[in-house]
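# One predicted model, sequence on top.
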Amino acid sequence: MKHVTIVVPKGNANLSSITGSYEILTSANAYWQKQGHKSMIDITLAGVVSELKLDAGFITVHPTPIHDLEKTDLLIIPSAPYAAQLIRENVELISWIREQYVKGAEIASMCTGAFLLAATGLLDGKTCSTHWSAEASFKQMFPKINLQPDKLITAENGIYTNGGAYSFLNLVLFLVEKYFDRQTAIYCSKIFQIDMDRTSQSPFFIFQIQKNHGDDLVCKAQTYIEQHLTGKISFEELAAELAISRRNFDRRFTKATGNTPVEYLQRVKVEVAKNALEKGRKSIFEVMNDVGYSDDKAFREVFKKITGVSPLDYKARYAKEIR
């Protein structure tokens, strides 16, 4: 039998990722036993506090003290607010998670739970995912980690992470298939009505223009880019206008925003295109021209690279019905 521990961080945690994980894994175990097998998993909630009030105090959980657990096989870290305070409040828990991995436990982090996992140092040099809205903060706090926020699930050396919000359900199904079998995972997907075919959270990205980095020169460049989407931008000329070499301009821009100037331009164009497609009033050709593309193949390629879907599919999925 495998021992699964859902950790409950001190301070706050997302209740849905705790209860959702517990319910799906419990259902998987019950289904497994109905097929004539012995119980596969035993689940415990554990933390460094004996009582924690969640969801504005409406729900109270009573975790088992972590030091009462000598060894566990799988640690699940739920989504939690990714403020630096959370890491400061959970130094003891972070150390214990690291110790359990050294002892052979596997670890799965959900959404912004990746911040707690990253604080252990176990993700350094590895790939992980988290909620797309936390991308900039995560990269700033943990530059040694290869963050890929477009990935719905990552798996590397017994460490599993997933993207944002309720996509944790897909990670739980992944774990069900790993610890039970494919048939049990399919059963859970049907019972809980979870789409097993999702592979990316890119279609749900909302590009957030980062201007709180404190670099005035980069802010001027960002503003210029946003105001000249329909024309052709020469970054050589823009750098000269800002009295900086192109090399230093690229370096400062990437450091401040997390994107190269070209990537930033593409992301802004695609975000404007997404908003236009969601309104449903314009054709894809009109939207393409509005954001400065004349080559429909190039537009489709950039759009799909950033969102994971074609402009046509995006419009079909998110456009408002025009009456």
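Alright, I've got the coordinates. Residues are numbered from 1 along each chain as shown.
# contacts, neighbours, all on C-alpha from now
OK.
# quick one: Q85 is in a strand?
No - counting by DSSP: H, G, I helix; E, B strand; the rest coil, Q85 is not part of a strand but helix.
# Neighbours of the closest residue to V8 other than its chain neighbours, how many?
Distance criterion CA to CA, 6 or more residues apart in numbering; nearest residue to V8, sequence neighbours excluded, is G47 at 4.9 Å. Neighbours of G47 under the rule other CA atoms under 10 Å: 24.
# And for K255, the neighbour number?
15.
# same deal with Q227?
By other CA under 10 Å, 10 other residues sit near Q227.
# ok, it to T254 distance?
According to CA to CA, to the nearest Å, Q227 stands 19 Å off from T254.
# Likewise for L117?
Distance from L117 to T254, counting by CA to CA: 25 Å.
# mind listing the helices in the chain by residue range?
15-34, 84-89, 91-102, 114-119, 135-141, 168-179, 182-191, 216-227, 235-241, 246-257, 261-279, 284-290, 296-307, 311-318 (DSSP state H).
# and here's the other structure:
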Amino acid sequence: MFEVSLVGPTMQPVRSFTGPALLPERSLRNALPAGILVLPSFYGDVPASPALLRWITRHYDAGGCILASASGVRILAETGLLDRRDATCNLADRRAIAATRPAVRLSPQAALVIDGRLITAASITPTIDACAHLVSRFHGETAALKFARYANSARQLAGIGVAGGQQEHGDARMLVAQRYIEQHSCAGITPDDVARHIAMSQRNLARRFSAALGVTPVQYILQCRIAQAKRMLAKPNVSLRRVAIETGFSDEVVFRRAFKQVAGQAPSTWRALIDS
């Protein structure tokens, strides 16, 4: 699915905090372009070299995704790429990041934050969830849901099938609206609820939301509900009736109709595809 390459500052072995040495396959000088850069967690106060920070920045500027896990978020923050962006980190690094990069919008209570092509995970478990998100982004939601079932992904892919790259639109207030919908879509919210949440008229919300995401608030609410339905359908022994009720539909008939409208196929067909 992905070709993985270990890149080090040089070709010298790097000793892991568990003991075994990691052998880089490439150095910063000869690393190949990649779609995803993973900054893993590390132990201790290890400063990042200017060359490494420049290399990370060039990767992002070239259109690549970056996943920073636990203390790897400190390295990503040092590049300045997280300034005025949402991010999470482990609690041990919160003060250091806040002191050196105060422009980073830290949410350390969040396990995983996806801000466009920048993904930060507070610990190992949400890093697995982040990997599921990347599988979805590069290989589609069916592959990602299969990965989540195999890896026992804790969040069950909260972003799959919903936003894709839409969080890169740059409208901060619409991002707040977008996240509010994603968190409350199955609770029967309406565009009026969303407008009140961000202190905006329904008309302005509809105009700006459509301009930013290419869909109306009503359509996005439905997309989020169907995305949650897909996550539930990926679990064994969950009835359609339960899925319909927990995603806010009045009955199975209404749910089936809405699911086919958004997903292009019946719930049973989609479930069979995941199980194959």
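Yep, that arrived. Worth saying up front: this structure is predicted, and the values here are computed from it rather than measured.
# So the residue nearest to V8 of structure 1 is in contact with L69, correct?
No - the criterion here is CA atoms under 8 Å, and G47 of structure 1 misses it with L69 at 10.3 Å.
# In structure 2, what residue corresponds to M288 of structure 1?
Aligning on TM-score structural alignment leaves M288 of structure 1 without a counterpart in structure 2.
# Tell me how many other residues surround M288 of structure 1.
M288 of structure 1 is flanked by 26 other residues according to other CA under 10 Å.
# from memory it sits against V272, does it?
No - the pair M288 of structure 1 and V272 fails to qualify as a contact (CA under 8 Å) at a distance of 9.9 Å.
# May I ask you to confirm that I66 of structure 1 is in contact with T44?
No - contact between I66 of structure 1 and T44 fails when scored by CA under 8 Å: they sit 10.0 Å apart.
# Neighbour count: those two, which is higher?
Ranked by neighbour count (other CA under 10 Å), I66 of structure 1 and T44 place I66 first, with 22 against 18.
# Translate that one into the numbering of structure 2.
Under the alignment (TM-score structural alignment), I66 of structure 1 maps onto L28.
# got a list of what the nearest residue to its match once chain neighbours are set aside touches?
The shortest distance from L28 of structure 2 to any non-neighbouring residue, by CA to CA, 6+ apart, is to P9 (5.5 Å). Contacts were defined as CA atoms under 8 Å, 6 or more residues apart in numbering; by that measure P9 of structure 2 touches S27, L28, L52.
# separation between P9 of structure 2 and G116 of structure 2?
Distance from P9 of structure 2 to G116 of structure 2, by CA to CA: 27 Å.
# Equivalent analysis for G80 of structure 2, please.
Computed as CA to CA, the G80 of structure 2 to G116 of structure 2 distance reads 15 Å.
# go on, I36 of structure 2?
Counting by CA to CA, the gap from I36 of structure 2 to G116 of structure 2 is 13 Å.
# Which residue in structure 2 aligns with L45 of structure 1?
Per TM-score structural alignment, L45 of structure 1 is aligned with L6.
# for that match, what are its contacts?
The neighbourhood of L6 of structure 2, defined by CA under 8 Å, 6+ apart, consists of L23, P24, E25, R26.
# Tell me which of L117 and T254 of structure 1 has more neighbours.
The residue with more neighbours, out of L117 of structure 1 and T254, is L117; 24 against 17, by other CA under 10 Å.
# Matching the more buried one against structure 2, which residue comes up?
Looks like L117 of structure 1 aligns to L76 there (TM-score structural alignment).
# so that match makes contact with R85?
No - using CA under 8 Å, L76 of structure 2 and R85 do not qualify as a contacting pair, with a distance of 11.6 Å.
# Tell me how many other residues crowd A206 of structure 2.
As a burial measure, A206 of structure 2 scores 17 neighbours (other CA under 10 Å).
# ugh, typo on my part, it should be V287 of structure 1
Around V287 of structure 1 there are 22 residues (other CA under 10 Å).
# Skipping its backbone neighbours, what lies nearest it in space?
Once flanking residues are discounted, V287 of structure 1 sits nearest to A273: 5.9 Å by CA to CA, 6+ apart.
# Number of residues surrounding that neighbour?
Using other CA under 10 Å: A273 of structure 1 sits among 22 other residues.
# could you measure it against S133 of structure 1, distance?
19 Å.
# same check, this time on M288 of structure 1
Distance from M288 of structure 1 to S133 of structure 1, by CA to CA: 25 Å.
# swap in E271 of structure 1?
For E271 of structure 1 relative to S133 of structure 1 (CA to CA), the value is 14 Å.
# who's more crowded, these two?
Per other CA under 10 Å, whichever of E271 of structure 1 and S133 has more neighbours is E271, with 20 against 15.
# Need the counterpart of the more buried one in structure 2.
Checking with TM-score structural alignment, E271 of structure 1 has no match.
# one step back: I figured the match of I66 of structure 1 hits W55, correct?
Yes - if you go by CA under 8 Å, L28 of structure 2 and W55 touch, sitting 7.2 Å apart.
# Now the residue nearest to the spatial centre of structure 2: closest residue in space that isn't a chain neighbour?
In structure 2, the C-alpha nearest the mean C-alpha coordinate belongs to I114, at 3.9 Å (CA atoms, centre = their mean). Nearest residue to I114 of structure 2, sequence neighbours excluded (CA to CA, 6+ apart): T120, at 6.6 Å.
# what's the answer for F17 of structure 2, then?
Spatial nearest neighbour of F17 of structure 2, chain neighbours left out: Y43 (6.1 Å); criterion: CA to CA, 6+ apart.
# separation between the one you found and S16 of structure 2?
For Y43 of structure 2, the distance to S16 of structure 2 - CA to CA - is 8 Å.
# Quick one: neighbours of the nearest residue to A21 of structure 2 once chain neighbours are set aside, just the number.
Excluding the flanking residues, the one nearest A21 of structure 2 by CA to CA, 6+ apart is R15, at 4.2 Å. Neighbourhood size, R15 of structure 2 [other CA under 10 Å]: 11.
# The closest residue to I43 of structure 1 other than its chain neighbours: what's it in contact with?
The shortest distance from I43 of structure 1 to any non-neighbouring residue, by CA to CA, 6+ apart, is to V4 (4.8 Å). Taking CA under 8 Å, 6+ apart, we find V4 of structure 1 in contact with I41, D42, I43, T44, T72, D73, L74, L75, I76.
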